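Q: Turn this into a model:
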Amino acid sequence: MMKNSTQVSYFTLAAYFDTGAFEFICFMIVMLLYLLILCANVLLIVVICMNRSLHEPMYLFLCSLFVNELYGSTGLFPFLLVQILSDVHTVSASLCFLQIFCVYTYASIQFSNLSIMSYDRYLAICCPLQYNTRMTFHKVAVLISLSWLYPFLAIFVLISLTIPLQLCGNIIPKVYCDNYSIVKLSCSDTTVNNVYGIIYTFTTVVLVLLILYTYMRILKVCFSGSKQTRQKAVSTCTPHLASLLNFSCGCFFEIVQNRFDMNRVPNMLRIFLSLYWLTCQPLFNPVMYGLNVTKIRITCKSVIFGKM
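A: Next up, the predicted model:
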């Protein structure tokens, strides 16, 4: 640890521990998980892009979601693979902030995508006669653009507030770089960082509440509608809700670990909880949507078995 306030040139990731003979096994497990994520998401992106019958708002939003999964995974997994095989778990400050930008924008884009997908399902189920006029191609393009541009701008500001901080240490108690961990190392005033972090967290919570409110409206319409309406709602909304709950739980684990003392929790469990929202979600979404959305499932079978 550094006693004086200074600008550090590198950070040490303290959550890694000596795995000994299991180092190669850990590397292979992470590599296999990364390959599965790449294959699953690329397959679904290709299926949606190549099949014109899937060029509808719902599937275009899904395509944006799968692209984000690839983006977030690429910001984490290659870094993990290098660190697992490394004896000295250090990372340069510039690379650390780059990873923070990738990981945080991935999370923000995820919530943005899920929110516009819930809005799309709301229009399709609650306002079916107005759906085609209200969800035009132009509106789809605007919503997807906003779901990517806003997170990039918001996280850019977040990191811009963190970089100038004078730090009294360079040890991050995780296996990847984390903005909150760096802010806690600061010897200078972090009031602006904390206020901005609260505002950013509040907007994310508002998005989640809006998504839940939208699905409550959808369920209300379904219970008062016909059997066909209920079946349509269940088949299209179940993957969205499952994805939202899975990702929200992962983020909740991460927030708890940041805010509270977790030293009594076994190190392996802490590592798993900190990585859950970044490793399980990119594989969970393609499996969930690939199995539950009929058009995607049928088209995937055609592509895999060469029956296009």
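
Q: CA only for contacts and neighbour counts going forward, please
A: Fine.

Q: wait, is residue 177 part of a strand?
A: No - if the criterion is DSSP: H, G, I helix; E, B strand; the rest coil, then residue 177 is coil and not within a strand.

Q: what separates it from residue 79, distance-wise?
A: Residue 177 sits 10 Å away from residue 79, going by Cα to Cα, to the nearest Å.

Q: Neighbour count for those two, which is higher?
A: Neighbour count, other Cα atoms under 10 Å: between residue 177 and residue 79, residue 177 has more, with 24 against 16.

Q: Next, the spatially closest residue to the more buried one that is not a sequence neighbour: secondary structure please.
A: Among residues not flanking residue 177 along the chain, residue 96 sits closest, at 5.5 Å (Cα to Cα, 6 or more residues apart in numbering). Per three-state DSSP, the local secondary structure of residue 96 is helix.

Q: compare with the first, here's sequence two:
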Amino acid sequence: MDDVFNVTYITLGGYAEMGKYRYFYFCIMFTVYILTICFNCTIVYLISIHKNLHEPMYIFIAALLLNSIVYNTAMYPKLLSDFLSEKQIISYSTCLFQYFVYYTLSATDFFLLSAMSYDRYVAICKPLRYPTIMRNSTVRVMLLLAWLVPACEMAISVTLVTMSKLCHFTFTAFFCNNSVYRLFCESSGALAVFDVLALLNMALFPLLFILFTYTRILIISYRSGRNVRKKAAQTCLPHLIVLFCFSSLCAYDVIIIQLGSNLHFMMTLQAFFYYPLLNPVIYGLKVKEISKHLKKLFFQAKVM
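A: A predicted model of the protein is given here:
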């Protein structure tokens, strides 16, 4: 505690597990950060300049990648600086900001993946009604809700966290997620109840909705001809891969407080190493129209 400025500082103890390898991890993380920003920005740029990509499916993909850009921009600079610092500390207010950004943008990913699944459901199961259902106004409302609802819920969560008294000022983590609960003198009943409700609203219900829509798509595709099955596979497989990986990381984060520090260390690195690069790679290679424009872009760059 800094008595002069009345600022509370938290020590991030997760870096102690890296020992002498922290510079090695810094190089890897810095490379991943640069590649992630470049890959995501490239695909968002392609979607923005090509009119044939100004369709709901591609708009949702652009929103998902833009969400990843914001997430990485908010999280990586502090993470990278801590790799090079002798002592890894963070002010409690900054820690709460990280907590807010981390869970808000993670929940937004679930909402955007839900919007994608609904878009694919309408396109494959109700193709004749697609233009009337997925209008521009509908897409704008879905995008607004995807960012607004998680932000409002997490604002309430942060408010409840600030009401909890701190008795500890060190926890084993690399950044501020639900590990901050270890800092409290005693568990908060109100926060625990709200976290369960938030988990249902921002993760479980969207996940169940996604599984329902893709189940319907699978049933309709199975009953239809070969062309419909091929279209469903081409457009839905990238979303399902991203959903599986993202859901696995979220499931880990929910139970993180019960895990040992070594497993915590490895899984956190998995989250920061692989997932940020997964979205642009999957959508860039597996979505036909995006892949086509991506190849043209690299061909032009090679010629120049």
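
Q: quick revisit: what's the burial count for the residue nearest to residue 177 of the first structure?
A: Counted with other Cα under 10 Å, residue 96 of the first structure comes out at 18.

Q: What about residue 99 of the second structure, how many residues nearby?
A: For residue 99 of the second structure, the count of nearby residues is 20 (other Cα under 10 Å).

Q: How much space separates the alignment partner in the first structure of it from residue 33 of the first structure?
A: Aligned by TM-score structural alignment, residue 99 of the second structure pairs with residue 100 of the first structure. Going from residue 100 of the first structure to residue 33 of the first structure by Cα to Cα gives 21 Å.

Q: quick one, what contacts the spatially most central residue of the first structure?
A: Nearest to the geometric centre of the first structure sits residue 107, at 3.6 Å (Cα atoms, centre = their mean). For residue 107 of the first structure, the contacting residues are residue 72, by Cα atoms under 8 Å, 6 or more residues apart in numbering.

Q: Confirm for me that the residue nearest to residue 177 of the first structure is in contact with residue 181.
A: No - contact between residue 96 of the first structure and residue 181 fails when scored by Cα atoms under 8 Å: they sit 11.6 Å apart.

Q: now stretch 124-138 of the first structure, how far from the centre of its chain.
A: Relative to the centre of its chain, stretch 124-138 of the first structure is centred 27 Å away, using Cα atoms, centre = their mean, to the nearest Å.

Q: where exactly do the strands run in the second structure?
A: Listed from the start of the chain, the second structure has strands (DSSP state E) covering 9-12, 89-91, 170-171.

Q: could I get these as TSV with mean neighbour count and distance to residue 63 of the second structure?
A: Listed next are those as TSV, based on neighbours: other Cα atoms under 10 Å; distance: least, Cα to Cα, whole Å:
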stretch	mean neighbour count	distance to residue 63 of the second structure
strand 9-12	19	32
strand 89-91	17	30
strand 170-171	17	33
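
Q: Make a markdown table from these and add distance to residue 292 of the second structure to it.
A: As requested, these are exported to a markdown table (distance: least, Cα to Cα, whole Å):
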| stretch | distance to residue 292 of the second structure |
| --- | --- |
| strand 9-12 | 44 |
| strand 89-91 | 44 |
| strand 170-171 | 47 |
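
Q: do you know which of the ones you listed lies nearest residue 134 of the second structure?
A: Of all these, it is strand 89-91 that lies closest to residue 134 of the second structure, at 44.1 Å by Cα to Cα.

Q: Relative to the first structure, what is the average displacement of that closest one?
A: Following the fit onto the first structure, the mean deviation recorded for strand 89-91 of the second structure is 0.7 Å by mean Cα distance after the TM-score superposition for the first structure.
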